[in-house]
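>>> Predicted coordinates and the sequence they were generated for:
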Amino acid sequence: MRHQDYPQPGRDGQDAQIRTEVIRAPLVATLPYAATIFLSSFLLFLVQPIIAKQILPWFGGSAGVWTTCLVFFQSVLLAGYAYADWTTRLGSRRQAYVHVALLAASLATLPIIAASGWKPQGNEEPMLRILLLLGATIGLPYFLLSTTTPLLQAWYWRRFESAVPYRLFALSNFASLLALLGFPLFFEPAFDLKQLGSAWS
């Protein structure tokens, strides 16, 4: 964006104000994107230890439990990226309809507290039961959260075609790291898992 008027005597203050507005406008417009991406990435990685710690006593602390949880989260994350790419090709209106419908459906799965009915009875296949439990408890909310960063980056690029959203991607990584470090250092000692699950929801 360029301002075409040349400075004239007596207009220095006005020109300075115009230049300031031109410089600050992109930053102000970027803040909603940045805040939403930061929050979604933070919640995306905070929920992983919350739900994993909820079901850990039910299935034991073996490496298989953690590996199954990791496979689930990574698979859903990849599916979220694929969904973001697919819906971006649908056009803005269709994309909005699909996404709003899924957001409304995800409300039925909240709060993210594993129901006691998922506890193993002793003769089930634990890996399959863990995957089904995670899918029913956190699947859709986690899936939609995983789409937030790629969708907002695509919308950001669509709005500001000359601006590459690399900084938003870096902000997403920072929020993810903050959540993973914050859980054992702050959230887990200060709150129980039920409180964390309700607050996250």
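Received it, and whenever you're ready, just let me know what you need.
>>> CA only for contacts and neighbour counts going forward, please
Fine.
>>> What is the longest helix along the chain packed up against?
Using DSSP state H to define each element, the chain has its longest helix at helix 12-59. Contact partners of helix 12-59 among helices and strands, from 3 or more Cα pairs under 8 Å, 6 or more residues apart in numbering; DSSP states H and E: helix 63-88, helix 140-159, helix 166-182, helix 193-200.
>>> right, so of these, which gets closest to Ala108?
Of all those, it is helix 140-159 that lies closest to Ala108, at 9.6 Å by Cα to Cα.
>>> Can you name the residues in contact with that closest one?
Residues outside helix 140-159 that contact it (Cα atoms under 8 Å, 6 or more residues apart in numbering): 33, 37, 40-41, 43-44, 76-77, 79-81, 83-85, 88, 102-103, 106-107, 109, 163-165, 168-169, 172.
>>> what about Ser162, neighbour count?
8 (other Cα atoms under 10 Å).
>>> same check, this time on Ala25
Neighbours of Ala25 using other Cα under 10 Å come to 11.
>>> Let me know the distance separating it from Phe160.
12 Å (Cα to Cα, to the nearest Å).
>>> Can you name the residues that contact the residue minimising distance to the centre of the chain?
Closest to where the C-alpha atoms of the chain average out (Cα atoms, centre = their mean) is Ser40, at 2.9 Å. Going by Cα under 8 Å, 6+ apart, Ser40 touches 145-146, 148-149.
>>> now do 10 Å
Applying Cα atoms under 10 Å, 6 or more residues apart in numbering to Ser40 gives the contacts 46, 142, 144-149, 172, 175-176.
>>> Put this next to the first one:
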Amino acid sequence: MSSARPEITQEAKGTGRAAALFGVAVFVSAFLLFQIQPLVSKAILPRFGGTPAVWTTCMLFFQVALFGGYLYAHLLTSKVSIRGQVGLHVILIVIAIAMLRVLPEASWKPLEDESPTWQIVMLLGMTVGLPYFLLATTGPLLQRWFHLVLDGQSPYRLYALSNAGSLIALLSYPFLVEPLLELSSQARLWSMGFWCFALLSAGCGWRLWQSGLSTEYQTQKADRSASPIMRDYVLWFLLAMLASVIYLATTNQV
């Protein structure tokens, strides 16, 4: 029996490594995305009296940042050249690392004469705003890059990995992370995780950069799929809203 040609074997190995790189990056980003929400909310709740309104404001900030991340990913992949996408995204990641501060400084205290809602929003924006925003972009952005780099392979396996990372993060925090680690240790480990995410994302960007794909090729790939109709948008909006309403109604009383 004849063995497989060396070039085919090497190509298969390269494809497998690329798929693994994208998969790990998406999993790590989803895990960090859902770990930071309870972590930073727990850190600032006592400073504002621990009322349900504080938790609701935190969730509002994270939901808006999540939507902003999705919008950024859509505009980036549809309006910017392939190498421009990689360059801009890596620059934002570097800025996020330079500004990374998970927990507010101990000297920071809320001002009594200002609205606590805006103080919470500003506090979250100055600490985890940009890192959270970039984590939120990862799912849709890397699925698009995966589809471009590995032509013919479905990116939806990354969606499954993203869901797995999110679920593990949500379940592990109240049962493992919170009871076993101090807030400072949680923040330190999360920061280390964000560094790993940054390296993985840069690696995914490098694979796309090396692919040599043109903007015209990207446009041709995007034109193959049919656009959703208005009914689809309405259904997606209502389903997402229902999940958020149930989540907030439950956690406000727990």
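Arrived safely, thanks for sending. Since we're looking at a predicted model, the values are computed, not measured.
>>> And the TM-score between these chains?
The TM-score (TM-score structural alignment, normalised by the length of structure 1) is 0.86; 190 aligned residues with a Cα RMSD of 2.2 Å.
>>> Figure out which of the helices and strands packed on helix 12-59 of structure 1 is closest to Gly122 of structure 1.
helix 63-88 (15.0 Å).
>>> Quick one: map Trp190 of structure 2 onto structure 1.
If you follow Trp190 of structure 2 across to structure 1 using TM-score structural alignment, you land on Trp200.
>>> number of nearby residues for that match?
Count around Trp200 of structure 1 with other Cα under 10 Å applied: 15.
>>> That one against Gln48, yeah?
No - at 11.2 Å, Trp200 of structure 1 does not count as touching Gln48 under the criterion of Cα atoms under 10 Å.
>>> so the longest helix of structure 1 versus helix 193-200, what angle?
Regarding helix 12-59 of structure 1 and helix 193-200, their directions subtend 150 degrees when assessed with axes from the mean of the first three to the mean of the last three Cα atoms, to 10 degrees.
>>> Let's have the helices and strands packed on helix 12-59 of structure 1 in CSV, adding distance to Asn123 of structure 1.
Listed next are those as CSV, based on distance: least, Cα to Cα, whole Å:
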stretch, distance to Asn123 of structure 1
helix 63-88, 16
helix 140-159, 28
helix 166-182, 33
helix 193-200, 27
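>>> hey, which of those helices is tucked in deepest?
The highest mean neighbour count among the helices and strands packed on helix 12-59 of structure 1, using mean count of other Cα atoms under 10 Å, belongs to helix 140-159: a mean of 20.
>>> That one maps to which residues in structure 2?
Helix 140-159 of structure 1 corresponds to residues 130-149 of structure 2 when matched by TM-score structural alignment.
>>> Quick one: average offset of that stretch versus structure 1, please.
On superposition with structure 1, the average gap between stretch 130-149 of structure 2 and its aligned counterparts reaches 0.9 Å (mean Cα distance after the TM-score superposition for structure 1).
>>> if I look at Val65 of structure 1, how far off is Leu56 of structure 1?
7 Å.
>>> Over to Asn173 of structure 1?
For Asn173 of structure 1 relative to Leu56 of structure 1 (Cα to Cα), the value is 26 Å.
>>> so what corresponds to Tyr70 of structure 2 in structure 1?
Per TM-score structural alignment, Tyr70 of structure 2 is aligned with Tyr81.
>>> For its match, give me its contacts.
Residues near Tyr81 of structure 1 by Cα under 10 Å, 6+ apart: 143-144, 146-151.
>>> export those to a markdown table and tack on distance to Leu70 of structure 1?
Shown next, in a markdown table, are those (distance: Cα to Cα, whole Å):
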| residue | distance to Leu70 of structure 1 |
| --- | --- |
| Phe143 | 14 |
| Leu144 | 17 |
| Ser146 | 14 |
| Thr147 | 18 |
| Thr148 | 20 |
| Thr149 | 20 |
| Pro150 | 21 |
| Leu151 | 23 |
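>>> Let me know the closest of those residues to Gly182 of structure 1.
Ser146 (19.4 Å).
>>> returning to that earlier point: can you tell which of the helices and strands packed on helix 12-59 of structure 1 is closest to Leu134 of structure 1?
helix 63-88 (7.7 Å).
>>> returning to what we had before: looking at the contacts of Ser40 of structure 1, which two lie furthest apart in space?
Leu144 and Ala175 (16.9 Å).
>>> Which residue is the nearest non-sequential neighbour of Cys58 of structure 2?
Ser41 (6.5 Å; Cα to Cα, 6 or more residues apart in numbering).
>>> ok, and the closest non-adjacent residue to Leu200 of structure 2?
Ala25 (5.4 Å).
>>> Need the counterpart of that neighbour in structure 1.
Using TM-score structural alignment, Ala25 of structure 2 sits opposite Thr36 in structure 1.
>>> try Ala96 of structure 2
Checking TM-score structural alignment: Ala96 of structure 2 goes with Ser106.
>>> now do Ile44 of structure 2
So, by TM-score structural alignment, Ile44 of structure 2 is matched to Ile55.
>>> And its match, how close does it get to Ser146 of structure 1?
22 Å.
>>> Please tell me how far Glu216 of structure 2 sits from Gln210 of structure 2.
16 Å.
>>> Ok, Ala25 of structure 2 next?
Taken as Cα to Cα, the span from Ala25 of structure 2 to Gln210 of structure 2 is 18 Å.
>>> More neighbours: these two, which one.
For the pair Ala25 of structure 2 and Gln210, the greater number of neighbours falls to Ala25 (28 against 10), based on other Cα under 10 Å.
>>> these two touch, right, that one and Trp195?
No - using Cα under 10 Å, Ala25 of structure 2 is not in contact with Trp195, being 11.4 Å away.
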